[in-house]
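Student: Task: produce atomic coordinates for the following.
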Amino acid sequence: MTLKVGEKVVVQRPHFQQLFEKLVQQGYQIVGPTVQNKAIVYAELDSSDELPEGWADEQNNASYRLKKREDESLFGYVVGPHSWKNFLFPANLQMWRTDAGLSSFQESAEPPPKYAFMGVRACELHAIHIQDKVFLQGNYVDSDYRKKRENLFIVAVNCTEPGGTCFCSSMRTGPQVESGFDIALTEVCEDSEHYFVMEAGSDVGVKILQKIPHKTEAPAEIEKASRLVRQADEQMGRTLATEGLKELLYRNTENPRWEEVANRCLTCSNCTMVCPTCFCSRVEDVTELDGASAERWRKWDSCFIVEYSYIKGGAVRPSVHSRYRQWLTHKLAAWHDQFGTSGCVGCGRCITWCPVGIDLTEEALAIRQSELAR
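Tutor: I've put the predicted structure just below:
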C-alpha cells in the first residue's frame, strides 16, 4: 500500500534505526540531539543509539539539569542550549579568502552538507521558518543559508511533556507541528509500549517512510499519541499575553520597568546566543601576519553588546536599559513590522540560560500591569 502525504502510520521502536539508515542511504548527514557535557545538544549523529535515550531535562529561571527518566524515551526532553541555527546560520562562517596580490579569490570553498535534522520541535520549526523570512525572502538573499536550506530534510517531533520555561502555546507555535516538515513523529512510551506515530509531510518524506516497517491501520495508537500532545498543550510552564503586545511595547519606551530589569541584566548576550531566531552578526577581515593572504568572516553578534550599535561618535545604545529595551521590543513588536511575525517562538531558552533568570514573559506582564495601574 502506497502512503500519502498527511497519512499517519505507526513505527515500532525496534524499527526506528531504519529511519537513520534510509536517510544515510539518501546522502543525508543526520544532525540530532545527544548528551554532551551534562546537556542535550545538537550534533552530527551516526546512529539512533546516540540519541538521549532515557534522559529528560528540568528547566526553570537560570536553571537547567538533566535527569534520568523511568522509561526509554528517545525524545523525552524539551530543548537544550543549541538551536538549529547553529547549522543553517553558523556562528563562524568564512565568506572568502584572497592572496595579497588579489590574483586568487576563493569564496567559501566546500559545498554545504545535505543535512537531515532529527528531532525538530514545533517551536523550532517555526523559528526556522522565521529565519527563512530573514535570509531568503527579503531584497538580499543569504546564499550560504539558501544552499543549506534547499537540501534540508526535517524530522519533526511533537512535544508530549513541555518544560518549565516553555510557552509555545501562547505564541501559537506548538506543541504540535503543523507544516514545513518531511516527517513528523509523536513518541509513545508507556504501559510497556514504545512506538512512534509518524506522518509524512512531503513527497520525499513519503519515500523515506515507505521503506520503514510500519502499521497503517492503528486508530488506538494514533489517538493515544494525540492525547499526549493535547495534554502538553495544557501543561505549559509559562504564558505570554500577546494581544496588543506590539502596541503596548511601543507605548512604553520610557517605562521605568526598563531600568529595573537593567539593574539585573549582565548584558552577557546569552539570551540572543541561545535564541533560535536572533540573527545579529558582524563581519571581520583577518590578514595573515606576513601579509600574504586575507580572509573575511561572518560571526554572531548581539544587540546586548555595546559595540554593536557603535558609530562614529559613540554607541547608539550605551545604557543597559536601552539595549534590553531594544531586544525585547524588537523581538515582540518591531519584528511584526519587519517580517510579519513575532520574533519569539516560546521555546523558553532565554529564560533558562539567563544567568540571573530574567523572564521575558514576566517583563512583558510587568509593563502591561504598570500601564493598567496608571
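Student: use CA for all of it now, contacts and neighbours both
Tutor: OK.
Student: Relative to His194, how far out is Pro213?
Tutor: Using C-alpha to C-alpha, to the nearest Å, Pro213 is found at 15 Å from His194.
Student: Give me the distance between the residue of the chain most remote from its centre and Ser192.
Tutor: Using C-alpha atoms, centre = their mean, the residue of the chain lying farthest from its centre is Gly101. It sits 41.9 Å away. To Ser192, Gly101 is 68 Å away according to C-alpha to C-alpha.
Student: Could you also give me the structure for this next sequence, so I can compare it with the first?
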Amino acid sequence: MAETQVGEQVLLDRRGLDALLQALRRARYRVMGPTLRDQAVVYDEVRSVADLPEGWTDEQEGGTYRLKKRDDAALFGYILSPHSWKQFLFPPRHKLWSADRNGRGMDITPCEDDAPRYAFLGVRACELHAIRIQDKVFLEGPHVDPIYKAHRERVFIIAAQCTQAGNTCFCASMNSGPKAESGFDLALTEIIGKTTSHFVVEVGSPAGARMLSKVSVKKAKAADTAQAAQARDSAVQQMGRAMQSGDLRDLLQNNYEHPRWNIVANRCLACANCTMACPTCFCSSVENVTDLTGDHAERWRSWDSCFTLDFSYIHGGNVRHSTMSRYRQWMTHKLSTWHDQFESSGCVGCGRCITWCPVGIDITEEVAAIREAPPAPNRKEEDPS
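Tutor: Next up, the predicted model:
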C-alpha cells in the first residue's frame, strides 16, 4: 500500500479503523481509548472497534455527569472522559527507588522505568494542548523529568476532532480547540450515520503516515473534507461556557483581595477534585515507606494538590491554611502566574473542573464575577492566611 504524506487527508471506514488498531497492536503499542465502565466513558485498553462506546454520549454540567444513549452509531460522540491522558504520561503513583540494608550500609536501586508503548486513541484538541503544556513543564528547562520523558517519547497519538461540545466546554475561549491543529500522528473526524460512521483522517507526522500505510484507505475528495470541516465547526456553536481570556493574567494579579474569593471559599470543599481531573495540574509529593524489619525502604512519588493543607507546609507551619487562600492560589496560578512560569495559560477550557466539582463551582463564573464587581485594593503584603 502506498504511503500517505504529512498533511494529506484520506477516508477510513470502520473496518479500516479496526485494521489500524490491529496494526498498532502488532507494532507492540498498547492502544488506550474511550470505553464504557462504571457508568462513564473512561480511557482504558482498546483491542478492537467493538470496545469503543458506540451510540453513547455524556451530559455534563456543574457537579453533574450522566451517560446518555444517542440516536446514531457514533464511536466518538461523547464529550470528555472524567480522566485525562495525564494519568499515562505522569502516573498518579510511581516508585522512584528502593534501598536494602547490606551489613555495610544501604544498596540504593533506582527504579528502572519500563514505560509502555502507548497509542492514545480519541485525544481531543484541548487535551493535545494540555499535553503540550505538560511537555513544557516536564521536558523544557534545565530540569527534565525522566519519568515523564520516558513515557512521552513512546506515545503514538490519534486525535478525534470534536464534532459536538458540552455544557461545560469553553476551549474556544482558550484558543485550544475544538479543532486539533497539530501535536498528533493521525487525526480522525467522524462522519456519523444512523447505523455506521466513517472517518476523514489527516496525517500529522511521518510516523502516522507509516502506520496508515498498513491499512486500506481512499483519498479524500473535496466534498469529504468540506463535510468534515462543517462537522468540526458545529462544535464551536455548542459550547456551554465562555471566558474572556485575553487579560486574565493582569486581572487576577490586580485582584488578590477581591471579595469574591471569600464567597467561593464558602462553597469550596477543598476536596482537590478539580486538580485531580485537570489535565495540566502537576503538583506531587514524595513519601518514604519501609517494611517491618527496617531492612527495605522505598521512595514513591504521588499526585498531590495545592488544595491539601499539608501541601504548603514549610518549617514552622502552613503557608495557606484557609480554603480561601488555597482556592485563590489554584485559580491565580492556573490562569495568571502560569504565564510567568511557562508563557501560556494553564487552562485549556476542557471544563472538567466544573463537571467534577461536587458543589458545581464554575471557574468561568468566578472570573466573570471578579471582572464585573468592583475590586478591593491589594495590600502591599500578602495575607498569610
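Student: Could you verify that the residue farthest from the centre of structure 1 is part of a strand?
Tutor: No. Gly101 of structure 1 is assigned coil when assessed by DSSP: H, G, I helix; E, B strand; the rest coil, not a strand.
Student: so who does the spatially most central residue of structure 2 touch?
Tutor: Most central in structure 2 under C-alpha atoms, centre = their mean is Pro279, positioned 3.0 Å from the mean C-alpha point. Shown in contact with Pro279 of structure 2 (C-alpha atoms under 8 Å, 6 or more residues apart in numbering): Ser84, Trp85, Lys86, Glu127, Ala130, Ile131.
Student: What's it aligned with over in structure 1?
Tutor: Aligning on TM-score structural alignment places Pro279 of structure 2 opposite Pro276 in structure 1.
Student: From Arg65 of structure 1, how far off is that match?
Tutor: Using C-alpha to C-alpha, Pro276 of structure 1 is found at 20 Å from Arg65 of structure 1.
Student: Against Trp327 of structure 1, how distant is the aligned partner of Trp303 of structure 2 in structure 1?
Tutor: By TM-score structural alignment, Trp303 of structure 2 lines up with Trp300 in structure 1. To Trp327 of structure 1, Trp300 of structure 1 is 15 Å away according to C-alpha to C-alpha.
Student: quick revisit: the closest residue in space to the match of Trp303 of structure 2 that isn't next to it in sequence and Asp301 of structure 1, how far apart?
Tutor: Residue nearest to Trp300 of structure 1 in three dimensions, not counting chain neighbours: Ser281, with 4.3 Å by C-alpha to C-alpha, 6 or more residues apart in numbering. Ser281 of structure 1 sits 4 Å away from Asp301 of structure 1, going by C-alpha to C-alpha.
Student: Compare those two (neighbour count), which wins?
Tutor: Neighbours were counted for Ser281 of structure 1 and for Asp301 using other C-alpha atoms under 10 Å; Asp301 has more, 19 against 16.
Student: part of a helix, is Val10 of structure 2?
Tutor: No. Assessed with three-state DSSP, Val10 of structure 2 is strand; it does not lie in a helix.
Student: quick one: it and Ala187 of structure 2, what's the gap?
Tutor: 10 Å.
Student: and for those two, which residues touch both?
Tutor: Jointly contacting Val10 of structure 2 and Ala187 under the rule C-alpha under 8 Å, 6+ apart are Val201, Glu202.
Student: So for the two, which sits in the more crowded spot?
Tutor: Shown here are Val10 of structure 2 and Ala187; by other C-alpha under 10 Å, Ala187 has more neighbours (29 against 21).
Student: hey, where'd the helices end up in the stretch 151-300 of structure 2?
Tutor: Here the stretch 151-300 of structure 2 has its helices, by DSSP state H, counting those that start in this stretch, at 206-212, 222-237, 248-253, 260-265, 273-277.
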